[in-house]
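*Asks:* can't give you the sequence, but here's the structure:
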């Protein structure tokens, strides 16, 4: 059986490692569908075609038009990494103006195993809304890899990609 992973990335420095992360996920048996926030898509503009070839699917950063067919199969798991300060807060608040946020919000309602790995600086991490958003997402069933169990601002180098994929595998019953 094919296992479909929606791998979503926001614009933070670890996004530049995404090709190797896709390859690692594929080696673990995942068919990867790559979604990017608009800024992440801009950052990776010269790599989008190669990433689409690597995944065998279009890389998406915008919603499809209502009359267009879905080009991705349904997800068996979703990983949002790196998830920026803005992404975590918007997702927790249910703001779905971006494709990746809309699909991630729906994943919660569908019961899709979902993992988030935040990536932000220590100053933003101290903003009171961020901790509330992490708590909200965890309460909704998202495995948020932040703090002792994941990313620590100013201390997490390299980004915890392996932990993120291990957590996806564990949640999806790999």
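*Replies:* It's in. All values reported here derive from a predicted model rather than from experimental measurement.
*Asks:* CA atoms for contacts and neighbours, from now on please.
*Replies:* Will do.
*Asks:* Which residue is most remote from the mean position of the chain?
*Replies:* residue 67 (26.0 Å; C-alpha atoms, centre = their mean).
*Asks:* Distance check, that one against residue 99.
*Replies:* From residue 67 across to residue 99, the span is 16 Å (C-alpha to C-alpha, to the nearest Å).
*Asks:* residue contacts, the residue nearest to residue 152 when sequence neighbours are not counted?
*Replies:* Take residue 152 and drop its neighbours on the chain: the residue closest to it by C-alpha to C-alpha, 6 or more residues apart in numbering is residue 146, 6.3 Å away. Counting by C-alpha atoms under 8 Å, 6 or more residues apart in numbering, residue 146 touches 117-118, 152.
*Asks:* here's the one I want to compare it with:
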């Protein structure tokens, strides 16, 4: 069924990416047509599940740039959620380094004025790196809703991650209101 409520869910390789099916189902229950994109490492982590994820979304799972002349297999996005977004994803995106499909899409979406929401997933040591703070500021200044700190993801101490506590519900609520 065609819809203009197309959500691009773009995940990078942080542990919450391993629990995508309930997130996709929750977004679909809210009326979103979900297209799933992954960083190359996240796609490798989920290699055994890609077929099931494609069946769930009804779209190919993308983790590479298209070849020149290749038709885009996804409908146009109404909004994109980049989550979980790793330290590398946030910094690459802010710096315009588009070697991965998800970062390339997100960087271009800023210029296309496609609404963007991101929820980082980094530990407190990485979050304290000076470039990370600058990158978050760059993305916010570009109009990206960065859900970090109160009302979003709160970094944990290194080695103390709780992937099951990743606040997907908050990310989807912000997407809904975007």
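*Replies:* Looks like it arrived, so ask away. Remember, it's a predicted structure, so these values are computed and weren't measured experimentally.
*Asks:* circling back: what's the match for the residue nearest to residue 152 of the first structure in the second structure?
*Replies:* Superposed on the second structure with TM-score structural alignment, residue 146 of the first structure falls opposite residue 148.
*Asks:* Pull the number of nearby residues for the counterpart of residue 67 of the second structure in the first structure.
*Replies:* With TM-score structural alignment as the criterion, residue 67 of the second structure lines up with residue 65 in the first structure. Applying other C-alpha atoms under 10 Å, we find 8 other residues in the vicinity of residue 65 of the first structure.
*Asks:* so is residue 65 of the first structure in a helix, a strand, or just coil?
*Replies:* Secondary structure, DSSP: H, G, I helix; E, B strand; the rest coil: residue 65 of the first structure is coil.
*Asks:* Surely residue 31 of the first structure is in contact with residue 7?
*Replies:* No: using C-alpha atoms under 8 Å, residue 31 of the first structure is not in contact with residue 7, being 10.0 Å away.
*Asks:* Check the contacts of residue 146 of the first structure against residue 39 of the first structure and report the nearest one.
*Replies:* residue 118 (16.1 Å; C-alpha to C-alpha).
*Asks:* got the residue ranges for the helices in the second structure?
*Replies:* For the second structure, the helices defined by DSSP state H cover 20-29, 40-45, 50-57, 87-95, 101-112, 124-127, 130-141, 168-176.
*Asks:* What span of the first structure is the last one aligned with?
*Replies:* Per the alignment by TM-score structural alignment, helix 168-176 of the second structure matches residues 161-169 in the first structure.
*Asks:* what does the first one give?
*Replies:* Using TM-score structural alignment, helix 20-29 of the second structure corresponds to residues 18-27 of the first structure.
*Asks:* ok, residues contacting the matching stretch?
*Replies:* By C-alpha under 8 Å, 6+ apart, stretch 18-27 of the first structure touches 31-32, 51, 54-55, 161, 165.
*Asks:* Could you dump those residues into TSV and include distance to residue 126 of the first structure?
*Replies:* What follows is the contacts of stretch 18-27 of the first structure, written out as TSV (distance: C-alpha to C-alpha, whole Å):
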residue	distance to residue 126 of the first structure
31	36
32	33
51	34
54	37
55	36
161	23
165	27
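*Asks:* that older thread, distance between the match of helix 20-29 of the second structure and the chain's centre?
*Replies:* Mean-position distance between stretch 18-27 of the first structure and its chain equals 13 Å (C-alpha atoms, centre = their mean, to the nearest Å).
*Asks:* related to what we said a few turns ago, and among the helices of the second structure, the most buried is which?
*Replies:* Among these, helix 87-95 has the highest mean neighbour count (mean count of other C-alpha atoms under 10 Å), at a mean of 21.
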